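*Asks:* missing the sequence, but the structure's below:
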């Protein structure tokens, strides 16, 4: 099995190192990730400037590895359609993200968007994130991702499906199990801190606090809160099918 590993925290983040090391047990690992942090870049791609790619030494490993001066989606596009065009990967695994990718946050996530880009290009994919940014150990999440990656080709029947995994950061003995979940609802109370540059122009630092919202009990947010590993199958078809069916019955005239 040929496995491309990527992320949005940057190629020298701790999470991607532990993920890549675990995945070498099941296949050939090739690391292609952003040279700098690209968190919350969503599914943006680079069109109006060149994308620099540099082959690097990846920590203490001998993995084939490339640092990309671009976004997570750029990394996956380059991996599948350029760098490995004659060695097409069997799977793309994105992560391990330093923090959660729950609910509607997946829209903003570079980690998830990298996995979605793989699915668009017809390659099975997994996104892996930790439930908080207070992380003592990535090994549990890395080993779990390895188990899913090993069996994913036998699990999915639609390569447009992405497995979005969120892993609890509690003690290993406190993890209650695994749940297949829906995406929950995430909204924030945002704060914009206005400052002035030397010329008097305004600029802003944005931060936000997640609101406590009522959630479906099958959601990823509830599962993580209760110390379950969450696996949400997601896909890139954003069609609102219920509305689509109703609109088909409209009599719309020019």
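*Replies:* Now that the structure is in, tell me what you want to look at. Since this is a predicted model, take the numbers as computed values, not measurements. Residues are numbered from 1 along each chain as shown.
*Asks:* drop to CA atoms for contacts and neighbour counts, all remaining ones
*Replies:* OK.
*Asks:* Who are the packing partners of the longest helix along the chain?
*Replies:* Secondary structure of the chain per DSSP state H: the longest helix is helix 139-155. Helix 139-155 sits against helix 14-23, strand 91-97, strand 125-130, with contacts defined as 3 or more C-alpha pairs under 8 Å, 6 or more residues apart in numbering; DSSP states H and E.
*Asks:* swap the cut-off to 10 Å and go again
*Replies:* helix 14-23, strand 91-97, strand 125-130, strand 162-167, strand 228-234 (3 or more C-alpha pairs under 10 Å, 6 or more residues apart in numbering; DSSP states H and E).
*Asks:* and the angle for the helix or strand following the second one with strand 125-130?
*Replies:* To tie it back to what came earlier, the one meant is strand 91-97. Per DSSP states H and E, the first helix or strand lying C-terminal to strand 91-97 is helix 110-120. If you take axes from the mean of the first three to the mean of the last three C-alpha atoms, to 10 degrees, helix 110-120 sits at 170 degrees to strand 125-130.
*Asks:* What angle do strand 91-97 and helix 110-120 make with each other?
*Replies:* Helix 110-120 and strand 91-97 are oriented at 170 degrees to each other (the same axes, to 10 degrees).
*Asks:* Give me the packing partners of helix 110-120, helices and strands only.
*Replies:* Judged by 3+ C-alpha pairs under 10 Å, 6+ apart, helix 110-120 is in contact with strand 2-6, helix 72-78, strand 91-97, strand 125-130, strand 162-167.
*Asks:* count of residues packed around residue 191?
*Replies:* Neighbourhood size, residue 191 [other C-alpha atoms under 10 Å]: 12.
*Asks:* To clarify, my last question referred to residue 219.
*Replies:* For residue 219, using other C-alpha under 10 Å, the count is 21.
*Asks:* same thing with residue 70?
*Replies:* Using other C-alpha under 10 Å: residue 70 sits among 23 other residues.
*Asks:* Could you confirm it falls within a strand?
*Replies:* No - per DSSP: H, G, I helix; E, B strand; the rest coil, residue 70 lies outside any strand segment and is coil.
*Asks:* give me every residue that touches it.
*Replies:* The contact partners of residue 70, by C-alpha atoms under 10 Å, 6 or more residues apart in numbering, come to 8, 33-38, 44-46, 49-53.
*Asks:* if we go to 8 Å?
*Replies:* 34-35, 45-46, 51-52 (C-alpha atoms under 8 Å, 6 or more residues apart in numbering).
*Asks:* can you check residue 15 too?
*Replies:* Counted by C-alpha under 8 Å, 6+ apart, residue 15 has contacts 95-98, 138.
*Asks:* Next up, a structure to set beside the first:
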């Protein structure tokens, strides 16, 4: 697709909209601003009015900048509550990130019939150029695409005036009917960035690659509080936008639409490197043996090996050995009456390692104790 080519007609009202084709039957909508954001509600209502079965799973609170981070998914526990949003819309507030919201929906209430499309947005702040990397809106779409679902992320829709929300939402409905989305296959996904303009000043939508503008900056130390220093990042300049890239077309009043793909692997280079034998060092680890000694000083005694010192934080202290205790048996080895009970005990412990289970019989005054050691090394 040629960069800068007209994608679809944009209208701030209901006139001159493109002829609709089939609306995806089952839509999952999420965002990163939170489920109460009016732009998400407008989007859900627009798809419901277009005849779609609409599900919403979105963060209970603002989770902007969470990228693909999914803490609830990592813990394996989702805390959610049902939200009343309108007719033909089932909605859940999720105590988690945008990515968590997607995973919850497709593994929970939508598991038996997954969504035919995931739409993330609409939120403010266009995720154009390099800013998409930190976007929770784009992160939710990436998560959906990684799962194997078609996905679109929509950003940059202003919060005011509220009356414009529905116009933007209606255009998104048209967008998902258009070939750029209807022919989409995961792991590809689509991002949409509105320009920072009132919607009645938007000129149209174009396909535009993402700008990769280098920002020259310097971080300078300008304060300290205790051990912590404060360094302030000061931009020195930014490279010019290249004609046809998203930042440039947005500056001219156009919506920038880009096709993206999940996965940062460079497969061609990896395949070339795999044919060589010298690209990776050999694995010859020299691992130190774990040490978890009994942690006692012992000396020979007629009744066995007498403890005269117990090391702090050692195994002996943990199992309750005390100075003056006499070790009379180690596993099946009896230490009583030997010429060198300490030497015999050392031989009995030879070969034991961390995790070995060793039975000890200990005499304390007139009482014989039986102890089990599970972390022992000679």
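*Replies:* That came through fine. Note that the structure is predicted; figures quoted are calculated from it, not measured.
*Asks:* Please state their TM-score.
*Replies:* The TM-score (TM-score structural alignment, normalised by the length of the first structure) is 0.83; 249 aligned residues with a C-alpha RMSD of 3.2 Å.
*Asks:* returning to that earlier point: what is the mean deviation of the longest helix of the first structure from its aligned residues in the second structure?
*Replies:* Aligned to the second structure and superposed, helix 139-155 of the first structure gives a mean residue distance of 2.9 Å (mean C-alpha distance after the TM-score superposition for the first structure).
*Asks:* Can you tell me what sits against that helix?
*Replies:* Contacting residues not belonging to helix 139-155 of the first structure are listed as 18-19, 22-23, 26, 91, 93, 96, 124, 126, 128-130, 167, 172 [C-alpha under 8 Å, 6+ apart].
*Asks:* for stretch 86-93 of the second structure, same thing?
*Replies:* By C-alpha under 8 Å, 6+ apart, stretch 86-93 of the second structure touches 35, 44-45, 48, 53-60, 80-85.
*Asks:* can we see that at 10 Å?
*Replies:* 27-30, 34-36, 41, 44-45, 47-49, 51-61, 79-85, 101, 104-105, 109.
*Asks:* Give me the buried positions along that stretch.
*Replies:* Buried residues in stretch 86-93 of the second structure, counted by 16 or more other C-alpha atoms under 10 Å: 88-93.
*Asks:* Distance from the chain centre to it, please.
*Replies:* 26 Å (C-alpha atoms, centre = their mean, to the nearest Å).
*Asks:* Please say which position in the second structure residue 221 of the first structure maps to.
*Replies:* Aligned by TM-score structural alignment, residue 221 of the first structure pairs with residue 247 of the second structure.
*Asks:* just checking, that match is part of a strand?
*Replies:* No - Residue 247 of the second structure is assigned helix when assessed by three-state DSSP, not a strand.
*Asks:* So which of the buried residues of stretch 86-93 of the second structure is the closest to residue 310 of the second structure?
*Replies:* Nearest to residue 310 of the second structure out of those is residue 93 (C-alpha to C-alpha; 56.4 Å).
*Asks:* returning to that earlier point: now the helices and strands packed on helix 110-120 of the first structure as CSV including mean neighbour count and distance to residue 144 of the first structure?
*Replies:* Shown next, in CSV, are these (neighbours: other C-alpha atoms under 10 Å; distance: least, C-alpha to C-alpha, whole Å):
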stretch, mean neighbour count, distance to residue 144 of the first structure
strand 2-6, 26, 15
helix 72-78, 26, 22
strand 91-97, 30, 11
strand 125-130, 29, 9
strand 162-167, 28, 9
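*Asks:* Output those as CSV; include the columns distance to residue 194 of the first structure.
*Replies:* Formatted as CSV, those follow (distance: least, C-alpha to C-alpha, whole Å):
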stretch, distance to residue 194 of the first structure
strand 2-6, 34
helix 72-78, 29
strand 91-97, 29
strand 125-130, 31
strand 162-167, 33
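*Asks:* so who does residue 36 of the first structure touch?
*Replies:* Contacts of residue 36 of the first structure by C-alpha under 10 Å, 6+ apart are 8-13, 67-71.
*Asks:* same thing with residue 360 of the second structure?
*Replies:* The contact partners of residue 360 of the second structure, by C-alpha under 10 Å, 6+ apart, come to 327-333, 369-373.
*Asks:* and the strand or helix carrying it, which residues are buried?
*Replies:* Using DSSP H and E, residue 360 of the second structure sits within strand 358-364. For strand 358-364 of the second structure, a neighbour-count test (16+ other C-alpha under 10 Å) marks 358, 360-363 as buried.
*Asks:* Kindly report the same for stretch 204-220 of the first structure.
*Replies:* By neighbour count with 16+ other C-alpha under 10 Å, stretch 204-220 of the first structure contains the buried residues 218-220.
*Asks:* Residue 54 of the first structure touches residue 75, doesn't it?
*Replies:* No - with contact defined as C-alpha atoms under 10 Å, residue 54 of the first structure does not reach residue 75; the gap is 11.8 Å.
*Asks:* quick one: common contacting residues for the two?
*Replies:* Shared contacts of residue 54 of the first structure and residue 75 (C-alpha under 10 Å, 6+ apart): 32, 66-69.
*Asks:* Now do the contacts for residue 113 of the second structure.
*Replies:* 26, 106-107.
*Asks:* Return the member of those nearest to residue 251 of the second structure.
*Replies:* Nearest to residue 251 of the second structure among the contacts of residue 113 of the second structure is residue 26, at 34.6 Å by C-alpha to C-alpha.
*Asks:* Tell me the spacing between the closest one and residue 139 of the second structure.
*Replies:* With the distance defined as C-alpha to C-alpha, to the nearest Å, residue 26 of the second structure ends up 21 Å from residue 139 of the second structure.
*Asks:* do you know how far the residue positioned nearest the centre of the second structure is from residue 140 of the second structure?
*Replies:* In the second structure, the residue lying closest to the centroid (C-alpha atoms, centre = their mean) is residue 69, at 2.6 Å. Going from residue 69 of the second structure to residue 140 of the second structure by C-alpha to C-alpha gives 9 Å.
*Asks:* Done for today, thanks.
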